[in-house]
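[1] predicted model follows, preceded by the sequence.
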Amino acid sequence: MLRAFLIALTGLLLALGHVATASSQESTPAPRELVIGTKQAAPFAIKGTDGVWTGISIDLWQRIAEKLNLKYRLVEEPNVEGLIEGTAAGRYDAAVAALTITGPRAEIIDFSQPFYRTGLGIAVSLSAPARWSAIVNTMMSFGFLQAVGALVGLALLVGLMIWFFERRRNEHFGGGARGIGASIWWSAEAMTQASTGVRSPITFAGRTLAILWMAVSIIAIAVFTAGVTSALTTRALQGAVNNANDLASVRVGAVAGSATIDYLTDQRIKYRGFPTPPDGLKALRAGEIDAFVYDKPLLAWFVLQDYSSSMEVLDIVFDPQNYGIALPLGSPLRKDIDVVLLDTVHSDWWKQTLFRYLGER
């Protein structure tokens, strides 16, 4: 009887174990399908005509998802603001495109480790600017006006000093306003090496100052002329925009809502906003703006695809930026994604990916 009781008890325990195991398996939910936001930002996120997504960021996410056994589906957003807001609100489990890591964005969402370091670039038209336009731009530049002001100021100062030395012994420079006017006119005449018959100083101090002024003015005029000639030649050969500092004096375009706007605003550079990069590049080609500023790799891609014969991207990078994967605040995926991402960007696969899309070795 004892043996029968033990056998029955053992069978009961085994049965209960199977039931508990089955119940546990039934209660474990299947992995949830993640919703991943993206937007077209070639060459980082490219949507083909068949609806299939490719690109640097998309390929990177696919590799991460494979490593972590994540199921997901891509949802397209028309603009960056939609990606940021959707991720912050939890509509997206992650956002993958060409998203710049910034302070304001990091306040409402989390970012993965950076996977691409770049900066802003400038696209300009290859059409040579009109000569009159180059001359006007040079004449209105701060440096030119500053140089003219310095020359005029020196001429006025020397004229006043000549009047002070000559006013009592030289009747031509004597008197009040008439004498001051004659002195300033003589100073301008000496500076330009022109001769209009104006009498010269006769006092020792006046003649000494005149000799010094003639020598100094020759040098000043030569330097001024060389500077203007060099500026006009540079603008004629290279165009009105050669670096980021030139943006303050030309018509600038940028994508509304992009990180580029933060830079232009901080630098007090006036700009015209466009919905997309192609819209801005069309305006550049039409002559409505003089320069278009955007993330350099994206800008280079657009120009290479559609505008290689009419515009170029300057060989400069400014305002360094980092691209990352956006996640909701406190996302449990962040650490796992960072681990795989860091391993990936130091692999040969990543080097081959960058070379395939950007030609970078």
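    In hand now; what should we look at? Numbering: from 1, shown residues only.
[2] contacts and neighbour counts: CA atoms only from here.
    OK.
[3] just the strands in the stretch 201-350 of the chain please.
    Counting by DSSP state E, counting those that start in this stretch, one finds strands in the stretch 201-350 of the chain at the ranges 252-255, 272-274, 291-295, 311-313, 318-323, 326-328.
[4] most packed of the ones you listed?
    The highest mean neighbour count among those, using mean count of other C-alpha atoms under 10 Å, belongs to strand 326-328: a mean of 27.
[5] mind giving me the packing neighbours of that strand?
    Using 3 or more C-alpha pairs under 8 Å, 6 or more residues apart in numbering; DSSP states H and E, the elements in contact with strand 326-328 are helix 80-88, strand 94-95, strand 109-111.
[6] pasting the second one now:
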Amino acid sequence: MKHLDNAVPLARPKINLWISIVKSLLYRLPYPSFRHTLHLLVVLICLAAGSAPVAAQDSVVAEGPRDERSLRVGVYVHPPFVMREDDTFSGMAIDLWEQIAQSLSLQSEYVELDNTGALVTAAANAEIDVAVTNLTVTRERAERMDFTHPWFDAGQRIMVNDDRGGGFRDVLRGLRDSGHLRGYAWIAFVIAVATLLITAFDRRFNKEFPRRWRDGIAEGFYTVMSVATSGKSPQRKNYFGWIGRIWQGLWLVCGIAVLAYLTSSVTSVMTTLSLTNQINSVADLPGRVVGVQPGSVSERYAQQAGLNARRFAHIEEAVQALVDGRIDAIVGDAPVLEYYAHTNPEQPVTVVGPIFAPDKYAFGLVHGSDLTRRLTIELIGAHEGGAIEEIRTQYFGNDP
């Protein structure tokens, strides 16, 4: 660059000298009009020649190396796309971004946001330059910010609790809702009355029966429950002949009926719970409490579908609520749920149903950013060259 800076000042005095010499010669010509015409032509040629070094200088400056540019890169931790260990970020989205940023000589200053909604808002308000995570492209977001070319195809899926539907509380609630608890209350009343009657009867006619009421009631309760739960009566002395035997037979029939009722009612309730608590697709979500991420596509879908949604900032919090029974399912990005279930086999959770509400991930930028086109070109090149597929394979394996 120094040789161009020195060449321009030296070239212009020489041009001025030549113009002066040509003008003095032209004034000696006999025809003024011809003289003025030649004079104008010579001046134009000299000016054009004098501007050439300046144009060359501008061209060299434009083609020179660009200085490295520092960007505020907003991230939201959402494994496996963005993960954090101490002060270091990693993940598929981070690896892809750093590869592209290096090719464009861009320096990254990472800024962590609490959720996707906060990330979108920060980009829309120019608080960050680029939003990097598994950011879904939507029309609503595109009205607030710019998007690069998509680099990942995804969608929504459902995560459920494997142990859902067999707990004691669920069975008790089912018995109450079906009216069986009222029937159980009547059975308990009959058992209490029968216990008192047998105790009083044996105290009156059986000399070997315990004299203390406490011991007598315990013995009578044991006799009644033996009939109610097993359909068999303990060995008892018949004090009334054939009438007593008939009465004992009728009591055994009542005991068998009670036992059958208890068994069938509990079985029917558990079967109903097993069927009704199963969530296999998005069609099973109405009436259920689902966990979603604030500001995400899953939250918007839950709102549009009229689902009872609860917000959780991170997948770990939502899974804990699912295991505890505070929610019935989690609706979220399919690759995120699948990755969590795969890397946390100790958790009793499963991802079920096909992908619904398909979408695409891209990087987000401030509206009108001069980086949008450059990043898009790099992403298309990374896709065509197989770089994106190589990074995807590192986190998701060879399965499509």
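    Thanks, I have the structure now. In this text, all values refer to a predicted model and were calculated from it rather than measured experimentally.
[7] so which of the strands of the stretch 201-350 of structure 1 comes closest to Thr118 of structure 1?
    Between Thr118 of structure 1 and the strands of the stretch 201-350 of structure 1, the shortest gap by C-alpha to C-alpha is with strand 318-323, which sits at 5.2 Å.
[8] in structure 2, point out the residues matching the closest one.
    The aligned range for strand 318-323 of structure 1 in structure 2 is 356-361, by TM-score structural alignment.
[9] how close does that stretch sit to structure 1?
    Average distance, stretch 356-361 of structure 2 versus aligned residues of structure 1 after superposition (mean C-alpha distance after the TM-score superposition for structure 1): 1.0 Å.
[10] for the strand or helix carrying Asp5 of structure 2, buried residues please.
    Assigned by DSSP states H and E, Asp5 of structure 2 belongs to helix 2-26. Neighbour counts over helix 2-26 of structure 2 (16 or more other C-alpha atoms under 10 Å) mark Val8, Arg12, Ile19, Lys23, Leu26 as buried.
[11] the first one against Pro53, yeah?
    Yes - with contact defined as C-alpha atoms under 8 Å, Val8 of structure 2 counts as touching Pro53 (6.3 Å).
[12] what segments of the stretch 1-150 of structure 1 are helices?
    2-27, 56-68, 80-88, 103-106, 131-139, 142-166 (DSSP state H, counting those that start in this stretch).
[13] now these in JSON lines, with distance to Ser183 of structure 1?
    What follows is the helices of the stretch 1-150 of structure 1, written out as JSON lines (distance: least, C-alpha to C-alpha, whole Å):
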{"stretch": "helix 2-27", "distance to Ser183 of structure 1": "102"}
{"stretch": "helix 56-68", "distance to Ser183 of structure 1": "72"}
{"stretch": "helix 80-88", "distance to Ser183 of structure 1": "65"}
{"stretch": "helix 103-106", "distance to Ser183 of structure 1": "60"}
{"stretch": "helix 131-139", "distance to Ser183 of structure 1": "28"}
{"stretch": "helix 142-166", "distance to Ser183 of structure 1": "5"}
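[14] for Thr49 of structure 1, which of these is the nearest?
    Counting by C-alpha to C-alpha, Thr49 of structure 1 lies closest to helix 56-68 out of the helices of the stretch 1-150 of structure 1; the figure is 16.0 Å.
[15] so what corresponds to Val290 of structure 2 in structure 1?
    Structural alignment (TM-score structural alignment) places Val290 of structure 2 against Val252 in structure 1.
[16] dump the residue contacts of the spatially most central residue of structure 2.
    Among the residues of structure 2, the one closest to the centroid is Gly332, at 3.7 Å (C-alpha atoms, centre = their mean). Going by C-alpha atoms under 8 Å, 6 or more residues apart in numbering, Gly332 of structure 2 touches Gln156, Arg157, Ile158, Val292, Gln293, Val297, Ser298.
[17] can you redo the strands of the stretch 201-350 of structure 1 as CSV with distance to Asp110 of structure 1?
    Below are the strands of the stretch 201-350 of structure 1 laid out as CSV (distance: least, C-alpha to C-alpha, whole Å):
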stretch, distance to Asp110 of structure 1
strand 252-255, 23
strand 272-274, 27
strand 291-295, 21
strand 311-313, 32
strand 318-323, 12
strand 326-328, 5
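[18] longest single helix anywhere in structure 1?
    Using DSSP state H, we find that the single longest helix of structure 1 is helix 204-238.
[19] quick one on the thing from earlier: a markdown table for the helices and strands packed on strand 326-328 of structure 1, including mean neighbour count?
    Listed next are these as a markdown table, based on neighbours: other C-alpha atoms under 10 Å:
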| stretch | mean neighbour count |
| --- | --- |
| helix 80-88 | 20 |
| strand 94-95 | 30 |
| strand 109-111 | 22 |
